[in-house]
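> Sharing a model prediction with you, sequence too.
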Amino acid sequence: MEEGADLNPIALPGQRIGLLGGSFDPAHAGHLHITEMALRRFRLDRVWWLVSPGNPLKAHGPAPLAERIGAARRIADDPRIVVTGIEARLGTRWTADTIAALKARFPGVRFVWLMGSDNLIQFSRWDRWRGITAQVPIGVVARPGSRTPARSARAARILERWRLPQHQAARLADMTPPAWVLINVPMTALSSTAIRSARRKAAERPDAGAPLAGLGP
C-alpha cells in the first residue's frame, strides 16, 4: 500500500481506479476480498479505499478517522490498494459529491465505483443515486445472502438496460456511464457490523473468550 496517501492519493490520466467507499469501522478481510475480486475481474490498476469521515445513513458515528485509516492500512496488504481519507480534505459528505470532486481533481482517470451486492439492495436510498450512475460505471461484487435479492432491487430494475453481462466485466472501466455489472465470486461472510457485534459481546463477557482472530485488527 502506498505510504503518505492519507489525504492526497496520486492518479494519472488513463489509469483505471476502483473506488470502495465506507466507514471501514473496522476494515476487515471482507473488504480485502471484494477489492481483490474487483482488481482481477474489472482489470483495475488501483483501488482506493475511501474512508469516510461519517456515513450519512448510519445513526451512530464511527471511530476516529485516523484510527480507522490506520486499521485499514494494516488489512490492505496489496500494493495496488490505497487507503485514503481524501473525503475529509474535499469536504464532501455524499457519494455523488465525492465522485464529482474526484473527477474534477483527477481528469482523465477512469474511475469505477465499487460496492457489494448488499449495498445494491439499498442503493436507491442513496442521495442522488441516479446522478452517481451518470458519473461513473459501477462494479457490484456478490456478497453472501444478498446476490439474489440484489438482482431484483429497485436500482437494479431501473438500471437493467445498462447492465453488462459478467463475461464483459473487464470492459467496465472503459464504458461510458451509466454502465454496471454484478459479478459472482467466491464469497466471505465477514462484515464490519458482525465484527463490532462480536467485539461488544467480548467486552461484555471477557471470560467467554469470543474469537476475534482474523476479523480485523
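Everything's here; your move.
> When you work out contacts or count neighbours from here on, use the C-alpha atoms and nothing else.
OK.
> and the gap between Leu190 and Ile86?
Per CA to CA, to the nearest Å, Leu190 is found 25 Å from Ile86.
> So if I had to pick from those two, which one is more boxed in?
In this view Leu190 and Ile86 are compared by other CA atoms under 10 Å, and Ile86 has more residues nearby, 22 against 18.
> how far away is the closest residue to the more buried one other than its chain neighbours from Ser52?
Using CA to CA, 6 or more residues apart in numbering and skipping the chain neighbours, the partner closest in space to Ile86 is Leu7 (4.3 Å). Note on Leu7: its distance to Ser52, by CA to CA, is 11 Å.
> Kindly report the same for Arg41.
Arg41 is 25 Å from Ser52, where distance means CA to CA.
> of the two, who's got more company?
Neighbour count, other CA under 10 Å: between Arg41 and Ser52, Ser52 has more, with 25 against 20.
> Show me where the chain has its helices.
Taking DSSP state H, the helices of the chain run over residues 29-41, 65-75, 86-90, 95-105, 117-122, 129-135, 147-151, 154-158, 192-204.
> Not counting its own residues, what contacts the third one?
What it means is helix 86-90. 6-9, 50-53, 93, 98, 101 (CA atoms under 8 Å, 6 or more residues apart in numbering).
> could you dump these to a markdown table with distance to Val82?
Listed next are those as a markdown table, based on distance: CA to CA, whole Å:
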| residue | distance to Val82 |
| --- | --- |
| Asp6 | 8 |
| Leu7 | 10 |
| Asn8 | 10 |
| Pro9 | 7 |
| Leu50 | 9 |
| Val51 | 10 |
| Ser52 | 14 |
| Pro53 | 17 |
| Arg93 | 20 |
| Thr98 | 16 |
| Ala101 | 18 |
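> Second structure follows, compare the two:
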Amino acid sequence: MTLRPPLRIPGITTLPPSASGMRIGLFGGSFNPIHDGHILVMEETMRRLELDALWVLVTPGNPLKNNAKLPSLTERVTAARARIGHPRIRVTGFEAEKGFVYTWQTIAFLTRTMPDRRFVWIMGADSLADFHRWERWRDIAAMVPIAVYARPGSGRRALASRAASVLDHAQLDESAGPLLPYAQPPAWIYLQGRQSALSSTAIRAQKGLTTA
C-alpha cells in the first residue's frame, strides 16, 4: 500500500467525534482556498440527505495535481474552520496522520474502524467527470454511497463520464436523498440545486497564484 510519512499535528489531524448510527458526509479536497461554493455544496447535501454531520477532509495533497506550492495542512485546515460557521460541519486533516495518499484508503479505514456509522462520500459533478482517474475508483463506489452535487458547466460531462456509465445501474432518483446513507453500495445520487460558479482555481488565478 502506498503511504506518505505520517504527520501528526495536535488539533489538526484528529478525527471529529461521532456516535453509532450517525449519518456522516465526507467531503474531501485540497481546499486551496475554501470558498462559498464549497460551503454551498456542504450545506445543501447536509439538508438534502438529512445528514447528522459532515466532515471536511483536507487532504495533504491531491495525487492528480502538482502540490509543490500547496499551503501547509495547518494553514488550510485553520482557514476552512474559520470560514465555516455550521455547528455540524467539522474540518480535519486526519489523512495526514495516517499517511493516506488516496481516497480509497481513507474510506476503507473509516468503514472498517467505524462500521456502525453511515458514511456518504460527497463530490462535485466536476469530480465525477474525472472519477475514473482516481485510484481504485470502483472500490470506492463499492464501499460507500456517493452524492454528486451539480456544478456549473459540468453536468453534461459528468453524466456522460465513464464512471457514470459504469455505475448507471446504481443511480438513485434525486428524491431518494434521505435514503442514500442507508443504501447498499454501489449507490449514488445526482443532486441539482443552487450552484456557485466560484472555484479555487479561479480564485488562485485572480491572486496570481498557480498552486494546485
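Cool, got the structure. The shown structure was predicted, so the numbers you read here are calculated from the model rather than taken from an experiment.
> which residues are in contact with both of Leu7 and Ser52 of structure 1?
Common contact partners of Leu7 of structure 1 and Ser52 (CA under 8 Å, 6+ apart): 85, 87-88.
> still on that earlier bit, what's around the aligned partner of the residue nearest to Ile86 of structure 1 in structure 2, how many residues?
Under the alignment (TM-score structural alignment), Leu7 of structure 1 pairs with Thr14 in structure 2. Other residues lying near Thr14 of structure 2 total 16 when counted by other CA under 10 Å.
> repeat for the one 10 residues further on
By other CA under 10 Å, the residues close to Ile24 of structure 2 number 23.
> which residues touch it?
51-55, 117-120.
> If we use 7 Å, what do you get?
Ile24 of structure 2 sits next to 51-54, 118-120 when contact means CA atoms under 7 Å, 6 or more residues apart in numbering.
> same check, this time on Ile12 of structure 2
So Ile12 of structure 2 contacts 74, 77, 92-93 (CA under 7 Å, 6+ apart).
> how does it look with 10 Å?
Applying CA atoms under 10 Å, 6 or more residues apart in numbering, we find Ile12 of structure 2 in contact with 58, 73-78, 91-94, 96-97.
> Out of these, which comes closest to Asn67 of structure 2?
Within those, proximity to Asn67 of structure 2 (CA to CA) peaks at Leu73, which comes in at 11.5 Å.
> Provide the count of other residues in contact range of the aligned partner of the closest one in structure 1.
Correspondence of Leu73 of structure 2 to structure 1, assessed by TM-score structural alignment: Leu65. Applying other CA under 10 Å, we find 18 other residues in the vicinity of Leu65 of structure 1.
> again with Asp52 of structure 2
Burial measure for Asp52 of structure 2: 16 neighbouring residues, criterion other CA under 10 Å.
> which non-adjacent residue is nearest it?
Sequence neighbours aside, Arg23 is the residue nearest to Asp52 of structure 2 in space, at 5.2 Å (criterion: CA to CA, 6+ apart).
> Pull the number of nearby residues for the aligned partner of the one you found in structure 1.
Correspondence of Arg23 of structure 2 to structure 1, assessed by TM-score structural alignment: Arg16. If you count neighbours by other CA under 10 Å, Arg16 of structure 1 ends up with 23.
> residue contacts, the aligned partner of His169 of structure 2 in structure 1?
Residue correspondence to structure 1 (TM-score structural alignment): His169 of structure 2 is matched to Arg161. Neighbouring residues of Arg161 of structure 1 by CA under 10 Å, 6+ apart: 178-180.
> Just among those, which is most surrounded?
Trp180 (28 neighbours).
> Could you measure from the equivalent of that residue over in structure 2 over to Val77 of structure 2?
By TM-score structural alignment, Trp180 of structure 1 lines up with Trp188 in structure 2. Using CA to CA, Trp188 of structure 2 is found at 28 Å from Val77 of structure 2.
> circling back: which of the contacts of Ile24 of structure 2 also appear as contacts in structure 1?
Retained in structure 1 (both residues aligned by TM-score structural alignment, their matches' CA atoms under 7 Å) from those: 51-54, 118-120.
> Just give me the match in structure 2 for Asp127 of structure 1.
By TM-score structural alignment, Asp127 of structure 1 lines up with Glu135.
> That match touches Asn62, doesn't it?
No. Between Glu135 of structure 2 and Asn62 there is no contact under CA atoms under 10 Å: 11.4 Å.
> Give the residues shared as contacts by the two.
Jointly contacting Glu135 of structure 2 and Asn62 under the rule CA under 10 Å, 6+ apart are 101-103.
> Turn the buried ones among the residues you listed into a named ChimeraX selection, would you?
Per 16 or more other CA atoms under 10 Å, the buried members of the shared contacts of Glu135 and Asn62 of structure 2 correspond to this ChimeraX selection:
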select :101,102,103
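> Pipe the shared contacts of Glu135 and Asn62 of structure 2 into CSV and attach distance to Leu128 of structure 2 per row.
Putting the shared contacts of Glu135 and Asn62 of structure 2 into CSV (distance: CA to CA, whole Å) gives the following:
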residue, distance to Leu128 of structure 2
Val101, 19
Tyr102, 16
Thr103, 14
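> how close does the residue nearest to the spatial centre of structure 2 get to Val56 of structure 2?
In structure 2, the residue lying closest to the centroid (CA atoms, centre = their mean) is Phe27, at 2.5 Å. For Phe27 of structure 2, the distance to Val56 of structure 2 (CA to CA) stands at 5 Å.
> Sweet, I'm off.
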